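Q: only geometry, no sequence info:
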């Protein structure tokens, strides 16, 4: 059975419907976005997370295309570019939003009818992401032992579910240890719930327990997704990944970072903007304040792990040493190819 979160964004006649991950799994409510601006706000407000914003951006661009019926092709193209810029600005660290916008614009450019082209581009972008995630999951599963414990952090969405699917198909008996991932608790609410849906033996730990668990000798691998991997091997992911990677290195546990492709537009970690979310977020958990007014909060939403702490970067073309990521693009002429 496909996990619920694998299809958490849907296009309908009355807009884009997004499963609200802020309340999942305790509530299963859908937020209807009637316009592309509504979609942008939903992404910014964390209604959807991980790969959810990618799919929301795809279908949000289709909503924008519906607004262009009375425009010339040139006017419509400009309108869609502005809509795309608005979507990309909502979460700048992860470049999936840029890829989603590019997929829809490519569809528009390939068709005479703007709305038909936008829909075709979005559908192609949807299928491309899913097929590349399946390839990525298969390559990752092949690197994991036949049995053992895997520590993961935050939510890898289709990357993780496809890895689990491939591992189960290969007869591997893996158990997962999930960090809770404060302040939104994605690990507790999303990762652990979905692994449980898939029949995986799942254990939840608090964020502060990661180094102790890695020191136990029971963990076979640290496995996370990456919001972006730079060409020199820096891994940008949910804040907390860096600390786990350093601890894994100290205790000789391999760290596998999953990404469909390294980003040729980011040479090093300095080229990736790190999103800071409101400090108030860390003073609350699930809507309840956990610190008094005497404290202020700081919330860098992502951190950057240097390549010396990364064992392998696993892509849809296989695993690469962080120092050899240029090999991914060997024989590829266009900077956009295999990176869209």
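A: Yep, it's here. Since we're looking at a predicted model, the values are computed, not measured.

Q: hey, let's count contacts and neighbours off CA atoms from now on
A: Noted.

Q: now the helices: where do they sit in the stretch 1-150 of the chain?
A: Taking DSSP state H, counting those that start in this stretch as the test, the helices found in the stretch 1-150 of the chain are 36-44, 52-66, 73-88, 96-109, 114-143.

Q: got those as CSV, with distance to residue 255 and mean neighbour count columns?
A: Putting those into CSV (distance: least, C-alpha to C-alpha, whole Å; neighbours: other C-alpha atoms under 10 Å) gives the following:
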stretch, distance to residue 255, mean neighbour count
helix 36-44, 29, 21
helix 52-66, 24, 27
helix 73-88, 29, 18
helix 96-109, 22, 23
helix 114-143, 11, 21
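
Q: second one coming, line it up with the first:
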């Protein structure tokens, strides 16, 4: 590993800010054209921000846990330990309900409620101790992300062009950072990722901030780029990976994985750990968003008013299309996950 310095992108440094009286969430719906924050003084405001796609991918992990800190501050004045816990549990239920498929929120809420149960009946400053536990969870997640990145970089060869889809948050950033530190020259092709254009805006901007050569393509160019020999690796995040090795990710991942197999291009899905509570895809609730979102882009109507829309937010890629699952513990065959992961833990990009 070399001493090459890597500039970490804005979205990794300023995504969610926890302040004494509010949570500030960077509005990814308008970034990078505007750097605008949505201020949330209540758990309900945080929940609405997550539902309205102010933050996506790994962002809800930080936003939801920061929202729980707001709830802990409110609960600190309640008379009994059980009242404080009831208040936090209600807040947790509201936050978990915001996004069903991506389980980052459920995982961190469960973990932090456990911390609260240990704190509620003690003499410590409840709100301060809960915030400290939350910030510790953030740092632990960042460290797992750095570990995943090192493993991710190991499957990239010097000179590769990597295609990615949607905004893969720390998984793609830490992977590319590790590749740069290893002295590898890497180019990236980003699909635009309708209807929010996360790939064109968030991924492309973040990787370009790191000094990488980045090309944006429309969502219907992936197979053609592979056919032209422009791609050596397909690498995406995963909103969830089941123990059967199925990859649940932003809709459009499946068609890229099918094309990658046709052109003998390895596909690696990146997730901190698979979800041991999901044996297979039937155990994962698949979110469908407002069909109107497919009829617009960046607030502009793009479809005829005579048409209806459909917006399944995620699709499922079967394990036979996946060359490996990159995790914070290493890279494993999709079909072999149960051998390496047996217990519940933090997972997601």
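A: Everything's here; your move. Note that the structure is a prediction, hence the values are computed from the model and not measured.

Q: the helices of the stretch 1-150 of structure 1: which one's closest to residue 234 of structure 1?
A: Closest approach to residue 234 of structure 1 among the helices of the stretch 1-150 of structure 1 (C-alpha to C-alpha): helix 96-109, 17.0 Å.

Q: how much does the closest one stray from structure 2?
A: With both structures laid over each other, helix 96-109 of structure 1 and its partner residues in structure 2 are 1.6 Å apart on average (mean C-alpha distance after the TM-score superposition for structure 1).

Q: that helix maps to which residues in structure 2?
A: Aligned using TM-score structural alignment, helix 96-109 of structure 1 spans residues 104-117 in structure 2.

Q: pretty sure residue 217 of structure 2 is touching residue 188, no?
A: No. Under the criterion of C-alpha atoms under 8 Å, residue 217 of structure 2 makes no contact with residue 188, lying 10.6 Å away.

Q: give me the more crowded residue out of these two.
A: Counting neighbours by other C-alpha atoms under 10 Å for residue 217 of structure 2 and for residue 188 shows that residue 188 has the greater number, 23 against 17.

Q: what kind of secondary structure is that one in?
A: Following DSSP: H, G, I helix; E, B strand; the rest coil, we place residue 188 of structure 2 in the strand state.

Q: could I get the contacting residues of the aligned residue in structure 1 for it?
A: The pairwise alignment with structure 1 assigns residue 188 of structure 2 to residue 176, based on TM-score structural alignment. Shown here is residue 176 of structure 1, whose contacts under the criterion C-alpha atoms under 8 Å, 6 or more residues apart in numbering are 149, 150, 151, 152, 200, 201, 202, 203.

Q: ok, and the closest non-adjacent residue to the fifth one?
A: Meaning residue 200 of structure 1. The shortest distance from residue 200 of structure 1 to any residue that is not its chain neighbour, by C-alpha to C-alpha, 6 or more residues apart in numbering, is 6.2 Å, and that residue is residue 175.

Q: look up how far residue 41 of structure 1 lies from the one you found.
A: Residue 175 of structure 1 sits 36 Å away from residue 41 of structure 1, taking C-alpha to C-alpha, to the nearest Å as the criterion.

Q: want to throw the helices of the stretch 1-150 of structure 1 into CSV with distance to residue 221 of structure 1?
A: Supplementary listing: those in CSV, determined by distance: least, C-alpha to C-alpha, whole Å:
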stretch, distance to residue 221 of structure 1
helix 36-44, 31
helix 52-66, 26
helix 73-88, 33
helix 96-109, 26
helix 114-143, 9
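
Q: quick one: which of these is nearest residue 273 of structure 1?
A: The stretch from those with the least distance to residue 273 of structure 1 (C-alpha to C-alpha) is helix 73-88; that distance is 12.2 Å.

Q: what about the counterpart of residue 278 of structure 2 in structure 1, how many residues nearby?
A: Residue correspondence, TM-score structural alignment: residue 278 of structure 2 in this structure matches residue 266 in structure 1. Other residues near residue 266 of structure 1 number 16, with proximity taken as other C-alpha under 10 Å.

Q: what of residue 213 of structure 2?
A: Neighbour tally, residue 213 of structure 2, other C-alpha under 10 Å: 15.

Q: show me what contacts the equivalent of residue 36 of structure 2 over in structure 1?
A: Under the alignment defined by TM-score structural alignment, residue 36 of structure 2 corresponds to residue 29 in structure 1. Contact criterion C-alpha under 8 Å, 6+ apart gives 19, 20, 23 as the residues in contact with residue 29 of structure 1.

Q: repeat that for 10 Å
A: Applying C-alpha atoms under 10 Å, 6 or more residues apart in numbering to residue 29 of structure 1 gives the contacts 17, 18, 19, 20, 21, 22, 23.
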